[in-house]
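# Make a model of this:
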Amino acid sequence: MTVLVVGASGATGSKLVEQLLVQKHKVKVIVRSPEKLTESWKNNDNIQIISASVLELSDSEMREIVSDCNAVASCLGHNMSWKGIYGQPRKLVTDATRRLCNAIISNHLQNSTKFVLMNTTGNRNRDLNEPISFAQKCVIGLLRLLLPPHVDNEKAADYLRTQIGQNNTAIEWVAVRPDGLINEENVSDYEIHPSPTRSAIFNAGKVSRINVGHFMASLIKDDTLWSKWKGQMPVIYSKSPLN
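Presented below is the predicted three-dimensional model:
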């Protein structure tokens, strides 16, 4: 299986790539600064490194890149700096999701392509009308006003929900919602839920980046797991003692 990963140089995206390689997939990565990648990636025949900014690729270049991919995974996010939060591109995740999906659809492939988006528990799945407290609604409202990356995450997931939908013949999708991300060296036990089991604002849980990468890679590899969660926005927590 061939998998394209965007955001592969990030803290979680790199863990996803490692898990895909463990599963013996062919991996394509689009990165702006390939010189920063580990030497093991550069010398791995199972990785194709594409040096580019995902939003600066032409439509034809994007179509060519995804033409032989069975799955596409996005771990894109905004750098937690002033420029990363308030500078351009403010709709990095949304625009990349839209362009990648348009490229997949325009290729008219015989089989549907899996699209896995890393999202956040701070974003509700409106298909399920997930209840949140009034206080959390107020905080989320402030985040929408003050933090453009939060709006970007919401709009990216909404694009998959409302524009790709549940019956698209070219694309099937899952938006994975991790809670508070932490660093761990090894995969540990984790749990998956259709919706948050705790407040993302006032009682956030934790999940290791490597566990998120493991779950995203498992979705891509395991068709039974994929069938369980496709068209949904599962929430992932690491099990105790991390929680």
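# Please make it C-alpha for all contacts and neighbour counts, starting now.
Fine.
# measure Ala135 to Arg144 for me?
Ala135 sits 14 Å away from Arg144, going by CA to CA, to the nearest Å.
# ok, now Arg32?
For Arg32, the distance to Arg144 - CA to CA - is 28 Å.
# hmm, who's touching the helix or strand in which Ser227 is found?
Ser227 belongs to helix 223-229 when assigned by DSSP states H and E. Residues outside helix 223-229 that contact it (CA atoms under 8 Å, 6 or more residues apart in numbering) are Val174, Ser218, Leu219, Ile220.
# Can you name every helix or strand that the helix ranked longest in the chain contacts?
Identified as the longest helix of the chain according to DSSP state H is helix 92-106. In terms of contacts (3 or more CA pairs under 8 Å, 6 or more residues apart in numbering; DSSP states H and E), helix 92-106 is packed against helix 59-66, helix 148-158, strand 171-178.
# Mind giving me the packing neighbours of the longest one?
By that I understand helix 148-158. Helix 148-158 makes packing contacts with helix 82-86, helix 92-106, helix 134-146 when contacts are defined by 3+ CA pairs under 8 Å, 6+ apart.
# quick one: it to helix 134-146, angle?
Computed by axes from the mean of the first three to the mean of the last three CA atoms, to 10 degrees, the angle separating helix 148-158 from helix 134-146 equals 110 degrees.
# From the chain's centroid, how far away is helix 148-158?
Distance of helix 148-158 from its chain centroid, counting by CA atoms, centre = their mean, to the nearest Å, is 12 Å.
# List the buried residues of that helix.
Going by neighbour count (16 or more other CA atoms under 10 Å), the buried part of helix 148-158 is Pro148, Pro149, His150, Val151, Asp152, Asn153, Glu154, Lys155, Ala156, Ala157, Asp158.
# can you list contacts of that helix?
With CA under 8 Å, 6+ apart, helix 148-158 has contacts from 77-78, 85-86, 90-95, 97-98, 117, 119-120, 122-123, 143-144, 175.
# switch to 7 Å and redo it
78, 85-86, 90-91, 93-94, 97, 119, 123, 143-144, 175 (CA atoms under 7 Å, 6 or more residues apart in numbering).
# What is the most widely separated pair among those?
Largest separation among the contacts of helix 148-158 by CA to CA: Tyr86 and Ala175, giving 24.1 Å.
# if you count what's nearby, which of the two comes out ahead?
Remark: of Tyr86 and Ala175, Ala175 carries more neighbours, 27 against 16, as counted by other CA atoms under 10 Å.
# Could you also give me the structure for this next sequence, so I can compare it with the first?
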Amino acid sequence: MKIAIIGATGGTGRKVMERALELGHEVVAVARRPEVITPAERLSTRQGDVFDASGMAKAIAGTDVVISCIGPTSNFSPGNVMSKGNLNALAANFSPGTVMSEGIPNILKACQRAGVKRLVMQSGIGLSDGKELSAGNRWVIGINRRIFSKAIKDKAIAEHAVQRSDLDWVIVRPAGLNNAAATLNYTAGPAARIAPFRPLSFADCADCLVRAAASEPAWVRKIVNVGQ
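This is a model prediction of the structure:
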């Protein structure tokens, strides 16, 4: 399968790229600065900006499925829990801009123009209404939604746009993410009961996103939770 990854230089996007290649897929990595991506077999890079729908259509042309890993700019860098990258990630959730609410509709338009029928969107468990979670986790999710209300609103607009589309979409809502090693031992599925604040590695989230793109037909047009 030929998979386009939008946001391929981000924390999850890099891991999605690596996992898709490990599984033998052909990958098109789409980023504003594709020159920073390390070359690899079965990997091609294309420049693309989610605020430019026509340019994005060219970037994903000829692919079978798109995985969107875009999100608020955080300048994430690996390190300990108090790293500058993590602090920037926190700040990005307070002031997320419109990268999701504007970027995802542009990706949808690009898919239509390019004839791509399948889209996987990385979102976040904070968008859950909590019905599938424990009572304690519902309460914490509610607090989180109020604290990060701007980021939740931005992602909600994006999710609604995807759900209204005629694509074979999957929305993946991971728990909080960290740089731990991949385990491939996680819970994922529509309305899966997970612990939203028990960390999930970027690598395990990436594996779930690739599954959603390539090997989980029962997830089509569903919202999938992934975590521990």
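# TM-score of the superposed pair?
Scored against TM-score structural alignment, normalised by the length of structure 2, the superposed chains reach a TM-score of 0.79; 211 aligned residues with a CA RMSD of 2.7 Å.
# circling back: which part of structure 2 lines up with the longest helix of structure 1?
With TM-score structural alignment applied, helix 92-106 of structure 1 matches the range 99-113 in structure 2.
# before we move on, back to that, now render the contacts of helix 223-229 of structure 1 as CSV, adding distance to Ser112 of structure 1 and secondary structure.
CSV is the format used below for the contacts of helix 223-229 of structure 1 (distance: CA to CA, whole Å; DSSP: H, G, I helix; E, B strand; the rest coil):
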residue, distance to Ser112 of structure 1, secondary structure
Val174, 13, strand
Ser218, 17, helix
Leu219, 14, helix
Ile220, 12, helix
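# and which of these is nearest Thr197 of structure 1?
Val174 (18.6 Å).
# number of nearby residues for Met216 of structure 1?
Neighbourhood size, Met216 of structure 1 [other CA under 10 Å]: 27.
# Map it onto structure 2.
Counting by TM-score structural alignment, Met216 of structure 1 corresponds to Leu209 in structure 2.
# how close does that match sit to Ala158 of structure 2?
Here Leu209 of structure 2 is placed at a distance of 17 Å from Ala158 of structure 2 (CA to CA).
# Could you do Leu108 of structure 2 as well?
According to CA to CA, Leu108 of structure 2 and Ala158 of structure 2 sit 10 Å apart.
# Repeat that for Ile70 of structure 2.
11 Å.
# do the same with Pro39 of structure 2
According to CA to CA, Pro39 of structure 2 and Ala158 of structure 2 sit 31 Å apart.
# quick one on the thing from earlier: how about the helix holding Ser227 of structure 1, which residues are buried there?
Buried residues in helix 223-229 of structure 1, counted by 16+ other CA under 10 Å: Trp226, Trp229.
# State the separation between that helix and the centre of the chain it belongs to.
With CA atoms, centre = their mean as the basis, helix 223-229 of structure 1 stands 17 Å off its chain's centre.
# Please apply the same query to stretch 95-113 of structure 2.
On CA atoms, centre = their mean, the centre of stretch 95-113 of structure 2 falls 12 Å from the chain's centre.
# which outside residues touch that stretch?
50-54, 56-57, 71-72, 117, 150-151, 154-155, 157-158, 161.
# mind listing what the most centrally placed residue in structure 2 touches?
In structure 2, the centroid-proximal residue (CA atoms, centre = their mean) is Gln122; its distance is 2.3 Å. Taking CA under 7 Å, 6+ apart, we find Gln122 of structure 2 in contact with Ser68, Cys69, Ile171, Val172, Arg173.
# need the contact list for the equivalent of the second one over in structure 1.
Looking back up the chat, that one is Cys69 of structure 2. Matched to structure 1 by TM-score structural alignment, Cys69 of structure 2 sits across from Cys75. Cys75 of structure 1 sits next to Val6, Gly7, Ala8, Thr12, Gly13, Leu117, Met118 when contact means CA under 7 Å, 6+ apart.
# Can you tell me which of these end up in helices?
Gly13.
# now the residue sitting furthest away from the middle of structure 2: how far from Pro39 of structure 2?
When distances to the mean C-alpha position of structure 2 are computed (CA atoms, centre = their mean), the maximum falls on Ala135, with 26.4 Å. The gap separating Ala135 of structure 2 from Pro39 of structure 2 is 47 Å, by CA to CA.
# swap in Gly97 of structure 2?
Distance from Gly97 of structure 2 to Pro39 of structure 2, by CA to CA: 31 Å.
# Of those two, give the one with the bigger neighbour count.
A count of neighbours by other CA under 10 Å puts Gly97 above the other of Gly97 of structure 2 and Pro39, at 16 against 10.
# For the more buried one, give its distance to Leu167 of structure 2.
Note on Gly97 of structure 2: its distance to Leu167 of structure 2, by CA to CA, is 26 Å.
# And the match of helix 92-106 of structure 1 against structure 1, how far off on average?
Once fitted to structure 1, stretch 99-113 of structure 2 is off its aligned match by 1.5 Å on average (mean CA distance after the TM-score superposition for structure 1).
# for the helices and strands packed on helix 92-106 of structure 1, which one sits closest to Ile49 of structure 1?
When these are ranked by proximity to Ile49 of structure 1 (CA to CA), helix 59-66 comes first, at 11.1 Å.
# List the contacts of the closest one.
Contacts for helix 59-66 of structure 1 (CA under 7 Å, 6+ apart): Leu100, Ala103, Ile104, Asn107.
# Using ChimeraX, define a selection of the buried residues within those.
Of those, the buried ones can be selected in ChimeraX as follows, counting by 16+ other CA under 10 Å:
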select :100,103,104
